[in-house]
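A.B. asks: Following is a predicted model, sequence given first.
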Amino acid sequence: MMKRLPKGAAQRGPQERYAAGRRAGLVLAVLMLGGCTVGPEYRVPALSLPTDWGTESAAARETAVPELSRWWTELDDPTLNGLIERASGQNLDLAAARARIREARASYRQAGGALQPSLDGSGSTGLAGSDNSIDGQFQAGFDASWELDIFGGRKRRVEAAAYGVGAAEEDLRDTMLTLIGDIASNYVSARSFRARIDLARRTAISMRETESLTRARFRAGATAASDMANAAGQASSTEANIPALEVSFAEAVHRLGVLTGQAPGALAAMLRNGAPIPRPTRPIPTGVPADILLTRPDVRGAERELARYTALIGEAEAARYPSVSLTGSIATSGTSIGDLAKGSSIGWAIGPSLTVPIFNGGQLEAAVDLARAQRDQFEAAFRSTVLTALEDVENAIVALAQERIRNRSLAEASESYREAARLARSLYGAGSISFLDVLDAERSLYSAEDALLQSTARIATGYVTLNKALGGGWDGVLETAAAAPASG
């Protein structure tokens, strides 16, 4: 109801105004006492997880809680450490993930603000006149409103926004985990290809020396022309491997440049030296399968998304019930600005308003069904993420363990072929064996040494993969403030 007071009566009638406000308060109290928060209360789904990893033997099992923070430092490679530190501040995927956190936090503040009353001020000026005069007209006032969250719809929206912040933070950690793994894997690849290039060049030089020896023996009539041709052919075949390896090395270096927020070729000079392939020296405690619920950011993020969509069911449910708002306004008008403060006409109104959904073609009920279906999708996604995480760990454990066994065999083979090649060259010089035996020994030695380098790289990559699968990453402190990525 709007009540208008005569000029100069702004201070009169306090009893009437108090009584009106008291009646409005009593109505609101009754409504609030009858209110409740609708929608399901979120609980983490019950999961049936194995008690240990099925791919490990009891003797080899490391069930201690894994120390996953900054795991890459165990590789003891300062260059790799520096690349990861640089990427943590300059990678563009991380910059986008940080922005998503700021977006989620702003949405949370926005949803929380909707629970508070709102107050708006207004003012206007104009001219009003008749045949004999023109007068100024000035108006000013305030409007206040407060929608009561009787059925908890807005509370559920705030709850969903809070879960959204958690999901965004886990997304940042997952992005960081992926980034660290990609940098480490590509760094291992770059070192591996560099080592294989150096091996191919050393082997080609040795084969060219063998070719020169064969050519001299041919001129002396001590060997056939076919031996000289075979020696040249084998040296050229080994040299032909180098360009393909150079391409692979360049691709790994270029990827590292981009991952660290730089131009693709920014790291080429730094990584061209012959540093060894990183190699882990200590076993990784893998803990128990239930640990991934705490350590894997993708699992934690999927759980937060499930919680968020569970809360949104309550918001949709609340929209089906009546809504109550408390509104109030006060306005003053006069023929001059000075009149607004005194001697003006003042009007005010206060009271609750009730909105009841009566007919909407089933839209509100459909919105609830939609929210429940979305919640069910995210629950399935959460359970699938957990199973995928278990699979990742199981696969990584097997791959790393078997590659270590393979590496030991390749190391023994390389040593044997190295001795065989030395003896073959010595016996060939003494005329005890044919040149084909020398070529075969050199070819076998090169293949064994190249396979050993690849296996060593696979062990390092397997170490990276297992730490990623277990959820290893940063130390949990990630800067989320906006920062302009460096250009190089």
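C.D. replies: Structure's in. What do you need?

A.B. asks: Could you use CA atoms for every contact and neighbour count after this?
C.D. replies: Will do.

A.B. asks: who are the neighbours in contact with the residue nearest the centre of the chain?
C.D. replies: Residue closest to the average C-alpha location in the chain (CA atoms, centre = their mean): residue 175, at 2.5 Å. Shown in contact with residue 175 (CA atoms under 8 Å, 6 or more residues apart in numbering): 93-94, 97.

A.B. asks: Okay, and residue 274 sits in which element?
C.D. replies: Take DSSP states H and E as the rule and residue 274 turns out to sit in neither a helix nor a strand.

A.B. asks: Most neighbours out of the contacts of residue 175, which is it?
C.D. replies: Each of the contacts of residue 175 was scored for neighbours by other CA atoms under 10 Å, and residue 94 scores highest at 25 neighbours.

A.B. asks: number of nearby residues for the nearest residue to residue 159 once chain neighbours are set aside?
C.D. replies: Nearest-residue entry for residue 159: residue 311, 6.4 Å, with adjacent residues in sequence omitted and distances by CA to CA, 6 or more residues apart in numbering. For residue 311, the neighbour count with other CA under 10 Å is 28.

A.B. asks: Quick check: residue 311 touching residue 157?
C.D. replies: Yes - the pair residue 311 and residue 157 qualifies as a contact (CA atoms under 8 Å) at a distance of 7.0 Å.

A.B. asks: The residue nearest to residue 159: what secondary structure?
C.D. replies: Under DSSP: H, G, I helix; E, B strand; the rest coil, residue 311 falls in the helix class.

A.B. asks: wait, what's in contact with residue 4?
C.D. replies: Residue 4 touches 345-348, counting by CA under 8 Å, 6+ apart.

A.B. asks: Who wins on neighbours among those residues?
C.D. replies: Among the contacts of residue 4, residue 346 has the most neighbours (other CA under 10 Å), with 23 neighbours.

A.B. asks: take the one below as the second:
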Amino acid sequence: MIEAITKSHLRLFPMVAVLFLTACATREESPQAPMELPATFTRTGQSAVSDTWWESFGDEQLDKLVTQALDDNLSLRAGYQRLRQARAVADRQSAALFPSLDATAGAERQESDTAESTTFSAGLGASYEVDLWGRVQSLSEAESLRASATLADYQAAAVSLSGEIATTWFQLIEQRAQYDLAETQLETNRNVLTVIESRFAMGQNNSADVLRQRQLVSASRERLSEIEGEVGVLEHQLAVLLGQPPGRRDLPEDDSLPQLPPLPDTGVPADLVQRRPDLQQAWRLVQAADQDLAAAISNRFPRFSIEASLNSQANSAGNLFDDWLATLAGNLMVPLVDGGERRAEVRRSEAVLGELVQEYGQAVLTAIREVEDALVRERQQRQRLQSLNNQSELADTTYRQLRNQYLNGAVSYLEVLTALQDKQDLQRSILTTRQQLLNTRVALYRALAGSIESAKPTENNEA
């Protein structure tokens, strides 16, 4: 066996050891959020916020719709594929932490007028970069953090999807209830028209009263048509969110808005920052940029790599493994002049990190604002709903009294018509406000929500 080891490269090891021992720190401490969080939110409740927050409404149909959407929504499925890509990139980058080993084999045949020969060869080659300054480790850690950020983004998409399902479902229920109310109001207006026409036939009314009431009946019919169109649009929107083609009419039937659950415990802003997946994503990106900066700084220092090979060559396959040639080499690459390229990359990485830190801070402020906005809107809508209910009771009483006075000839029909329209407008406004109040609660749950356990991907369900 023939062995040849390039001893000249081994003389570089003492130099590498000195450089390693005298190396200075490559980067500062990890970045911090650029603002101070408030101690508490302005309001809070007692009910705990569950990851499956939609179950708080006690609506079985909504529970089924959200579960179906988390399984079948195509945008969420696309997000899962992005997660698989990020995980694969992280695995690819982490492979640089380990030695690589390649095997080669070949056969070459040469022929001439006087002779012919065949040569067989086989070999193994290995290489490994000694990560003196942590550059390879930093790059691997950066990609791992980006994969974690993509997972958080997937979770944030699931929270957003569940919120869209709940909002669209409540809007659909409200429009269906509006349709039933419009039918009832149309029937009422028709009955009133019958009374007006009878009185006109007996000379107790003028034609203007009949025309006004006919106009109200016609407007009631038009409202039915408008609501029917809105119901169709919302059904199409909900079907697409469920991963179904629009136009299918297998959605659940429900015309009753649920009651508003008790106000949830908002906790403190510091807990919100730890819980919300979109903020987790933003922070993971900051951490990844921090690792990129460390890698850029480390790239300015020397690199040391080791290469080893084992080769054999023979004229017959049987003799191929009789003789070997082994080599071991250590290579040191020291950057000397690069025109400022590496220094510029450090500055760029610092700027990227600074940008992401500020974006993270803005995301935190936006998250806190979303909670506070939802709390303010809910308080205002509760007050509005109570006021509308009071107004509706008064309007109903007013209409009944004016109707009786009109039948007795004490007031004009125009006063009755105005009271009737006010009463019906308030009935419609109450339904709309109830739906808006529920959707405001959905916004509050979304602002407080953490990761949805049922939407967490596993390697077992990869398509």
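C.D. replies: Cool, the structure landed. Everything quoted here is computed from the prediction, not taken from an experiment.

A.B. asks: quick one on the thing from earlier: secondary structure added to the contacts of residue 4 of the first structure, as JSON lines?
C.D. replies: JSON lines is the format used below for the contacts of residue 4 of the first structure (three-state DSSP):
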{"residue": "345", "secondary structure": "strand"}
{"residue": "346", "secondary structure": "strand"}
{"residue": "347", "secondary structure": "strand"}
{"residue": "348", "secondary structure": "strand"}
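
A.B. asks: And the furthest pair within these?
C.D. replies: Greatest spatial distance in those: 345 and 348, 10.4 Å, computed using CA to CA.

A.B. asks: Could you find the counterpart of the residue nearest to residue 159 of the first structure in the second structure?
C.D. replies: Using TM-score structural alignment as the criterion, residue 311 of the first structure maps onto residue 291 of the second structure.

A.B. asks: what's the answer for residue 283 of the first structure, then?
C.D. replies: Using TM-score structural alignment, residue 283 of the first structure lines up with residue 263 in the second structure.

A.B. asks: isn't that match right next to residue 47, touching?
C.D. replies: Yes - at 6.4 Å, residue 263 of the second structure counts as touching residue 47 under the criterion of CA under 8 Å.

A.B. asks: For those two, work out which one has more neighbours and name it.
C.D. replies: Using other CA under 10 Å, the more surrounded residue of residue 263 of the second structure and residue 47 is residue 263, with 18 against 13.

A.B. asks: what secondary structure does the residue lying closest to that one once chain neighbours are set aside sit in?
C.D. replies: Leaving aside its chain neighbours, residue 263 of the second structure sits nearest to residue 45 (4.7 Å; criterion: CA to CA, 6+ apart). The three-state label for residue 45 of the second structure, taken from three-state DSSP, comes out as coil.

A.B. asks: Tell me how many other residues crowd residue 402 of the first structure.
C.D. replies: Residues near residue 402 of the first structure, counting by other CA under 10 Å, number 12.

A.B. asks: What's it aligned with over in the second structure?
C.D. replies: Aligning on TM-score structural alignment places residue 402 of the first structure opposite residue 380 in the second structure.

A.B. asks: longest strand in the first structure, by residue count?
C.D. replies: For the first structure, the longest strand by residue count, based on DSSP state E, is strand 134-148.

A.B. asks: State the distance from the counterpart of residue 207 of the second structure in the first structure to residue 219 of the first structure.
C.D. replies: Residue 207 of the second structure maps onto residue 225 in the first structure when the alignment is built from TM-score structural alignment. To residue 219 of the first structure, residue 225 of the first structure is 9 Å away according to CA to CA, to the nearest Å.

A.B. asks: quick revisit: the second structure: matching residues for the longest strand of the first structure?
C.D. replies: Aligning strand 134-148 of the first structure against the second structure (TM-score structural alignment) gives residues 116-130.

A.B. asks: Whichever residue in the first structure pairs up with residue 397 of the second structure sits in which helix or strand?
C.D. replies: Matched by TM-score structural alignment, residue 397 of the second structure corresponds to residue 419 in the first structure. Here residue 419 of the first structure, judged by DSSP H and E, is contained in helix 363-429.

A.B. asks: residues contacting the match of residue 397 of the second structure?
C.D. replies: Counting by CA under 8 Å, 6+ apart, residue 419 of the first structure makes contact with nothing.

A.B. asks: what's the angle between the helix or strand containing residue 201 of the first structure and helix 363-429?
C.D. replies: Here residue 201 of the first structure sits within helix 153-219, counting by DSSP H and E. Per axes from the mean of the first three to the mean of the last three CA atoms, to 10 degrees, the angle that helix 153-219 of the first structure makes with helix 363-429 is 20 degrees.

A.B. asks: any idea how far helix 153-219 of the first structure is from the chain center?
C.D. replies: Mean-position distance between helix 153-219 of the first structure and its chain equals 18 Å (CA atoms, centre = their mean, to the nearest Å).
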